[in-house]
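*Asks:* pasting the sequence and the predicted model now:
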Amino acid sequence: METKPYTPSASFIDLLIDAVFAVDVDGRVLFASAACERIFGYTPQEMLGRIMFDMVVPQDRERTRQSVKYVMAGEPQLHFENRYIRKDGQIAYIMWSARWSPTDQVRIGVARDITERKRAESMRAVLYSISEAAATAEDLNTLFQNIHQIIGTLLPTDNFAVALYDQESDELSFPYHMDEHEPTPTPCKPAGTLCAAVILEGQPLLLTPETLQEHVSEQQVMLAAMPLCWLGVPLKSHKGTIGVLVCKSYPGGIRYSEQDRELLQFVSTQIATAIERQQMQARLQYMAQYDQLTSLPNRALLYDRLQVALLKARRERGCLSLLFLDLDKFKLVNDTLGHHVGDLLLQEVARRLKQCLRESDTVARVGGDEFVILLQLIPLPEQAALVAEKIRHALCPPFHIDKHVLNIVPSIGIAHYPEHGNDEAQLLKHADQAMYLEKHSRDRSRQTAELGLPE
């Protein structure tokens, strides 16, 4: 039987599942098949005259420009992928095959919607990336930056924040906050914020233009700028809700969907685990380097900083000084008034010491009532003696501790590099000995005065 040729009509193209487009030199749509409404949300009539490039997600525009150049240079593009903002504000992932018609001066392209496939691929990649970020991030801020980039592969995140919630203090802080219209909020109570409902109920919250204004009014939320959409997902752990992941868009931007909410919720548990792990590492590192009572650097951190300072001083032929400080009669405070008063006294001494120093200096607690101060970038050794006098003056006013008035006198020994040693052990030993000489001299003077003998 002879096969009769079939000449398709224009309606034949409209039966295709993929969308067919013809675009002129300026990127303006000259023809769009019926499938474009399913993929982009616009009817073919609405597409006519529209510039396709304006619909491309901003992050994909440069790649798209390069692809268009290749097509118009006579190099057909097969399986090129980019993202578009649909009429309803949601994101569509598109795979294009396109070529240029020199005769008609148009680009002819076929667009296939691959949103579901790309989301599935992205989810697998995101879960792996979060695990890798949790293992490699040096600190919480780096982890937050990595999480922002990772989530950005799932949905637009131009305005993104990590809010952490402390249940004990009922305080919400924003250690990571990227927003084009709103400054970073200061720590506050959750009440009166959009995060409050997420923390209270432990459930995701998607606010769209239809629901946002009503929610803001009911909850009496104060906003620097009204978003178009607000999406918040709780960060949950075995302790409960430890924070909220926040994505926002502003008028003219994309609209978040229930599918976006589900995606963010899907990865939130792993993100919460990564944050808790990093917080634990930060706490362990802090405990290893800082004194738990005064929050000053401990002996180990002092040694690290002293080693670095000595390397710099040797390289630049500079100077540095160490002050070794001990509180006279501190044991008497502990024995007569109790360790609680002694601890409060040490905390107040630490506070006054920090006020005497520059940012480049270090004050560390190295023993019960012993402190060491590292003075870097000291041009002349005499300046260390001036700092010591400043410290004596700062510690001279009485300490009002737990209804007690205490007068504390410090003994301070000073060591200079390179005059009194070439390494940290020699310098610390010299400063320690100088401190004991001062203490012994003061005790002997006091005893001599009590006996009425000439000094």
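*Replies:* Everything's here; your move.
*Asks:* CA atoms for contacts and neighbours, from now on please.
*Replies:* OK.
*Asks:* and the strands in the stretch 251-400 of the chain?
*Replies:* 320-327, 362-365, 370-375, 399-401 (DSSP state E, counting those that start in this stretch).
*Asks:* could you say what helices and strands the longest one packs with?
*Replies:* Contact analysis of strand 320-327 by 3 or more CA pairs under 8 Å, 6 or more residues apart in numbering; DSSP states H and E lists helix 299-316, strand 370-375, helix 382-395, strand 410-417, helix 424-451 as its packing neighbours.
*Asks:* follow-up on the earlier one: if you compare the strands of the stretch 251-400 of the chain, which one is most tucked away?
*Replies:* Of these, the one with the most neighbours on average (mean count of other CA atoms under 10 Å) is strand 320-327, at a mean of 25.
*Asks:* contact partners of that one?
*Replies:* 309-310, 313, 369-378, 381, 384, 388, 408-418, 427-428, 431-432, 435 (CA atoms under 8 Å, 6 or more residues apart in numbering).
*Asks:* second structure follows, compare the two:
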Amino acid sequence: MNQLPSALDPKAGITLGKVIDLLLDAICVVDAHGRYVFVSAAFEHIFGYTPEEIIGRSMIELVHPDDRERTLQAANEIMAGQPKPHFQNRYVRKDGRIVHIMWSATWSEADGMRIAVARDITELKRAELMQVALHAISEAAHSAEDLLALFRHIHLIIGKLLPARNFFVALYDGKKDELSFPYFVDEHDVAPSPSKLDSGTPSAEVIRSGQALLITPGTQVVLPEQVGPIIGRDSLDWLGVPLGTQRGIIGALVVQSYSGDVRYTEKDMALLQFVSTQVAAAIERKQTETWLQYVARHDQLTSLPNRELFHERLHTALVNARQSDQRLSVLYIDLDRFKLVNDSFGHDIGDLLLCQVAERISRCVRVSDTVGRIGGDEFVVLINGIDLPEHAMAIAEKIRAAFDSPFELAGHRLQVSSSIGIAMHPAHGSEEKQLMRHADDAMYNAKRQGGNRWLMTAEPLPQESPQISLQS
């Protein structure tokens, strides 16, 4: 059934069927079971299927998977006598492209048919979505707590513009020559390991060249010789665009598909390029915020937590320890005769020494523990979940012994030791200041005994200490 027998006035010389086929909007007739029984000629232009290919097929098969539930609900409401003059949903064309459709539909009780007019509003919707996306990206740049949260927001935003089930962000660090994948969502693969820019991957080529890249079975793309295959499972379509800022290309946005249900075109590439500038600015802004927050809370020389961050973590650890009735320990570490190193070899060598000291101490503790530098040659360690004082002593000895090997510093071979003081919660206090004072005092006692040793504080301090006033 793909012909309408009714005709206009014979003098007009045109049949009703011809008029219908000249319309730019598609007329569709669907039976009570949701199967097409008639479509006009415009149907092929909008959806890609000829009338012969579509008659008898279920209407819902063509609807975008994410829109099927509400489309069926709307169809039931239409058959219940509620016309829908402006219903909008998405369809998947025969070639895999997504089209946005606005329907005007009603139900003919006498014929048991649903009659609808479909208008392709893809370009209009695309323009609307682009403006909405730009605003949403700007909002996300301000509201996201961190980069990962920003990437999640961007994924959701781009997913409203084009199919983005498989989506990732690649970022390039020029100083390290490292291409990383901090956000990677894929049906089949996990995030690749960091690599060099000359790794030969398509995403690396997008960043290197600064040009968008669309790879499909139907496109003739001439890739440079150094560009190898896609990492992981081969995708059917691969689309990547560079993230450009005033300081250059910082990364790439990539979407890919593994089946003919989702295909990417030049229009999709233009769309992704349109939002990429805003995305790049949002990422750069968040990177700057993250860096400033990091600098404010970390020692610039060793990258260890500074005094403020260490005390914040100690405070949190004490709250948790009191609630769970657990022990923790604070180690206060001071280098022996560090001033002699600075005086004899200069501050540059002293700075190198402090960096290597930070590395050696960090290797002696768990990832869950905190090593901080609170000034000069003074380091502190927060050890969570200590069962026995002997465990804290063992870690202190491990740190002390880590200094036994000489430090190789720009052609100088230096032997440096440390003095370490240990305080335990709750044995030596339940407050930050108490524990820090205990550990500090124990450290100075170790230093008075010749250094290169650790000492556990002897007994808890009184709850209140007398105030001492210094006047000049």
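*Replies:* Structure's in. What do you need? Just so it is clear, the structure is predicted and the values come from calculations on it, not from any experiment.
*Asks:* just the buried ones from the contacts of strand 320-327 of structure 1?
*Replies:* 309-310, 313, 369-376, 381, 384, 388, 408-418, 427-428, 431-432, 435 (16 or more other CA atoms under 10 Å).
*Asks:* how far away is R63 of structure 1 from C356 of structure 1?
*Replies:* 56 Å (CA to CA, to the nearest Å).
*Asks:* more neighbours: which of the two?
*Replies:* C356 (16 against 12; other CA atoms under 10 Å).
*Asks:* in structure 2, what residue corresponds to that one?
*Replies:* Matched by TM-score structural alignment, C356 of structure 1 corresponds to C364 in structure 2.
*Asks:* quick one: its match from H438 of structure 2, how far?
*Replies:* For C364 of structure 2, the distance to H438 of structure 2 - CA to CA - is 22 Å.
*Asks:* what do you get for D299 of structure 2?
*Replies:* Distance from D299 of structure 2 to H438 of structure 2, by CA to CA: 24 Å.
*Asks:* neighbour count: those two, which is higher?
*Replies:* Taking other CA under 10 Å, D299 of structure 2 and H438 do not tie; H438 has more neighbours (25 against 18).
*Asks:* and the residue minimising distance to the centre of structure 1, what element?
*Replies:* Among the residues of structure 1, the one closest to the centroid is N141, at 3.0 Å (CA atoms, centre = their mean). Taking DSSP states H and E as the definition, one finds N141 of structure 1 inside helix 140-151.
*Asks:* output the residue interval of structure 2 matched by that helix.
*Replies:* Using TM-score structural alignment, the residues of structure 2 aligned to helix 140-151 of structure 1 are 147-158.
*Asks:* buried residues in the matching stretch?
*Replies:* In stretch 147-158 of structure 2, counting by 16+ other CA under 10 Å, buried: 147, 150-151, 153-155, 157-158.
*Asks:* reformat the residues you listed as JSON lines; add distance to S303 of structure 2.
*Replies:* Output for the buried residues of stretch 147-158 of structure 2, formatted as JSON lines (distance: CA to CA, whole Å):
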{"residue": "L147", "distance to S303 of structure 2": "20"}
{"residue": "L150", "distance to S303 of structure 2": "25"}
{"residue": "F151", "distance to S303 of structure 2": "25"}
{"residue": "H153", "distance to S303 of structure 2": "29"}
{"residue": "I154", "distance to S303 of structure 2": "30"}
{"residue": "H155", "distance to S303 of structure 2": "31"}
{"residue": "I157", "distance to S303 of structure 2": "35"}
{"residue": "I158", "distance to S303 of structure 2": "35"}
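*Asks:* now, among the residues you listed, which is nearest to G350 of structure 2?
*Replies:* Using CA to CA, L147 comes nearest to G350 of structure 2 of the buried residues of stretch 147-158 of structure 2, at 34.9 Å.
*Asks:* doesn't R285 make contact with that closest one?
*Replies:* No: applying CA atoms under 8 Å as the test, L147 of structure 2 and R285 come out as separate, 9.8 Å apart.
*Asks:* what range in structure 2 does stretch 244-260 of structure 1 sit on?
*Replies:* Across structure 2, the stretch matching stretch 244-260 of structure 1 (TM-score structural alignment) is residues 252-268.
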